[in-house]
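Student: Attaching a predicted model along with its sequence, questions to come.
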Amino acid sequence: MTKFRTKFQKALFSMFLISTIIVGGMAVPSIVKAAPIKIMPVGDSCTEGMGDPDMGSYRTELYNLYKNAGLDFDFVGSNQRGPSSLPDRDNEGHSGWTIPQVASNIDNWLNTQNPDVVFLWIGGNDIFQTGKINPTGLSNLIDQIFKNKPNVKIFVSDYYPNPDIVLPYNEAIPGVVQEKANAGKAVYFVKLSDMGYVKSTDTSSDGLHLNIAGYKKAAQVWYDSTISILRGSTNTPVPPTPTASKIVKGDVDGDGSVTSIDFGYIRKYLLGLISTFPSANGIKAADINDDGGVNSLDFAGVRLILLGK
């Protein structure tokens, strides 16, 4: 019986070594891919895309800029507007909406879409409908977003300088943003008023909204104002920290989870390439079947753990 068990262990060990060789001669570490950064563009007709025949707004060009930069992102929202050439048309741009209207819906959007980042371009219609700027409403809306999603990043833009009635609002927005930033909030200003707007070439036929050329200029400002911050964002899951007294079977590197990295360490140990494991409890963690040693059965046991069996 002992002889048979030894032959079985050798055969089993050889089988797993062969499977390892097939994928390159060593166990391939598991790679935890960061989730795409979920970006929710929020605003009025400028975000939805009025003035652009395809209703792509700045989002069309910004999508291309982010992709060319290698950013892993996902536009989110309940509204889908844009050209067929735009793979991701999700947004929360709503033509004619004011800050109070956005505030009435933002909690539902946040809960449904769960964004990591919010692009906020709103307040123009408040001026058109009431004749007054609404920086207080903007401030309250930012607070409302952070109350719902404390870890979100918010980018707040002003408007290109058309019509002139938006200019006082443009002057007020940076102060609102700075107040939140001074309070430790992750809120940033996007100065679209510096996009190099030329009324004769960047305005649509309605005389108010941007055309495609204008939206491309706006997209460049959004990109320049956000890319370095977004590149520093990460959604990679953090493995749980194990307690000092608990030994996770198979977790020979002591990071609190069993991955193919642990599988690779056990393989190297059985081949005599290493004589110990990274964690203090590595030997005990590697002894899956608690028979007092680390052998091919433990090697097979870790593989079964990784396969969810």
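Tutor: The structure has been received and is ready for your questions. Numbering: from 1, shown residues only.
Student: CA atoms for contacts and neighbours, from now on please.
Tutor: OK.
Student: Can you give the contact residues for the helix or strand hosting residue 120?
Tutor: Using DSSP states H and E, residue 120 sits within strand 117-121. Strand 117-121 has contacts (CA atoms under 8 Å, 6 or more residues apart in numbering) with 37-44, 46-47, 152-159.
Student: quick one: which of those sit in strands?
Tutor: Per DSSP state E, strands hold the following members of those: 37, 38, 39, 40, 41, 42, 43, 153, 154, 155, 156, 157.
Student: Which of those sits closest to residue 303?
Tutor: The closest of the ones in strands among the contacts of strand 117-121 to residue 303 turns out to be residue 37 (CA to CA; 31.7 Å).
Student: check contacts around the closest residue to the closest one other than its chain neighbours.
Tutor: Closest residue in space to residue 37, ignoring its immediate chain neighbours: residue 73 at 4.3 Å, by CA to CA, 6 or more residues apart in numbering. By CA under 8 Å, 6+ apart, residue 73 lies in contact with 36, 37, 38, 39, 66.
Student: okay, pairing it with this:
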Amino acid sequence: MRLARRRLRADPHRRGLRAGRVQRRSAHHAVGRLHHRRLQRARRVPHAVVAARRGRRARRRLRRLPVQRPPELGDHDHEGHSGWRIDEIDAQVTGWVRAAQPRSVLLHIGTNDVVQDRDMPGAPARLSALIDHITAAAPDADVFVSDIIVLADPVLEQRAQAYNAAVPGIVGQWAGQGRHVHFVPMHDALSTADLADGVHPDAVGYAAMANRWYAALTAGPWI
């Protein structure tokens, strides 16, 4: 044993190996202590902070979810919400309009009422109330209201046509009271061949809708 120790002291290479082992053990212990301190700090993080971090991660995941629009459409500033009916939009619209202070409003609504078969006899009255709330929140804005596009399913299309028949009259009533409301015929702008899933337009269908909106916007002194 004594001879081995002397040889270790005499051999600088073996001394380096031994020193390297000591340094690695020291580094390992330092990492362990650092990890322990981080765990201790993590235990002291308030639950609200942890919840906020989880909320940020959830929002990032939501941003990665697919949405019902072609990716080539550039303008995503709208209040189109997947599956929302007239009454659900109406419950939020006053705050949205007051915050945005829009010059023009494009309103194509009622498809989800049709698909969900939500009290279709009462749908025209719900649309009228929504127009009232939009024009009251932004009295100087021009509101362009369209009937809804064609639907592939015959039962849904029958409901849509019954609803669409009431839309021009509702718009005319509010326009007769001095509200800046205009009707835009949209149902015949598309065919079922322009639908991606029987309900939502494909890229060609969205282009056809955009052309109708553009024609209405440029037909008067509104822009």
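Tutor: Noted; the coordinates are in hand. Since the structure is predicted, the reported quantities are computational estimates derived from the model, not experimental observations.
Student: Kindly write the ChimeraX command that selects the buried subset of the ones in strands among the contacts of strand 117-121 of the first structure.
Tutor: In ChimeraX, selecting the buried portion of those, with burial taken from 16 or more other CA atoms under 10 Å, looks like this:
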select :37,38,39,40,41,42,43,153,154,155,156,157
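Student: Please convert the ones in strands among the contacts of strand 117-121 of the first structure to a markdown table, extending it with distance to residue 302 of the first structure.
Tutor: Formatted as a markdown table, those follow (distance: CA to CA, whole Å):
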| residue | distance to residue 302 of the first structure |
| --- | --- |
| 37 | 32 |
| 38 | 34 |
| 39 | 38 |
| 40 | 41 |
| 41 | 44 |
| 42 | 47 |
| 43 | 51 |
| 153 | 40 |
| 154 | 43 |
| 155 | 45 |
| 156 | 49 |
| 157 | 52 |
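Student: Residue 192 of the first structure corresponds to which position in the second structure?
Tutor: Counting by TM-score structural alignment, residue 192 of the first structure corresponds to residue 186 in the second structure.
Student: oh sorry, the question was meant for residue 11 of the first structure
Tutor: So, by TM-score structural alignment, residue 11 of the first structure is left unmatched.
Student: Kindly report the same for residue 227 of the first structure.
Tutor: Correspondence of residue 227 of the first structure to the second structure, assessed by TM-score structural alignment: residue 218.
Student: Look up how far residue 85 of the second structure lies from residue 48 of the second structure.
Tutor: 34 Å (CA to CA, to the nearest Å).
Student: More neighbours: which of these two?
Tutor: More neighbours surround residue 85 than the other of residue 48 of the second structure and residue 85, with 20 against 9 (other CA atoms under 10 Å).
Student: Quick one: residues contacting the aligned residue in the first structure for that one.
Tutor: Counting by TM-score structural alignment, residue 85 of the second structure corresponds to residue 98 in the first structure. Contact analysis of residue 98 of the first structure by CA under 8 Å, 6+ apart lists 44, 122, 123, 124, 125, 126.
Student: which residues in the second structure does stretch 22-32 of the first structure align to?
Tutor: Using TM-score structural alignment, there is no partner range for stretch 22-32 of the first structure in the second structure.
Student: what about the helices in the stretch 51-200 of the first structure?
Tutor: For the stretch 51-200 of the first structure, the helices defined by DSSP state H, counting those that start in this stretch occupy 59-68, 99-113, 124-130, 135-148, 167-182, 199-202.
Student: so which of these gets nearest residue 286 of the first structure?
Tutor: So among these, helix 99-113 is nearest, using CA to CA, at 41.3 Å.
Student: tell me which residues in the closest one are buried?
Tutor: Those would be 99, 100, 102, 103, 106, 107, 109, 110, 113, for helix 99-113 of the first structure by 16+ other CA under 10 Å.
Student: what's the mean distance for that helix versus the second structure?
Tutor: Following superposition, helix 99-113 of the first structure is found to deviate from the second structure by 1.0 Å on average (mean CA distance after the TM-score superposition for the first structure).
Student: and that helix, how far from the chain's centre?
Tutor: Between the centre of helix 99-113 of the first structure and the centre of its chain there are 20 Å (CA atoms, centre = their mean, to the nearest Å).
Student: Residue 222 of the first structure - that's part of a helix, no?
Tutor: Yes. Under DSSP: H, G, I helix; E, B strand; the rest coil, residue 222 of the first structure falls within a helix.
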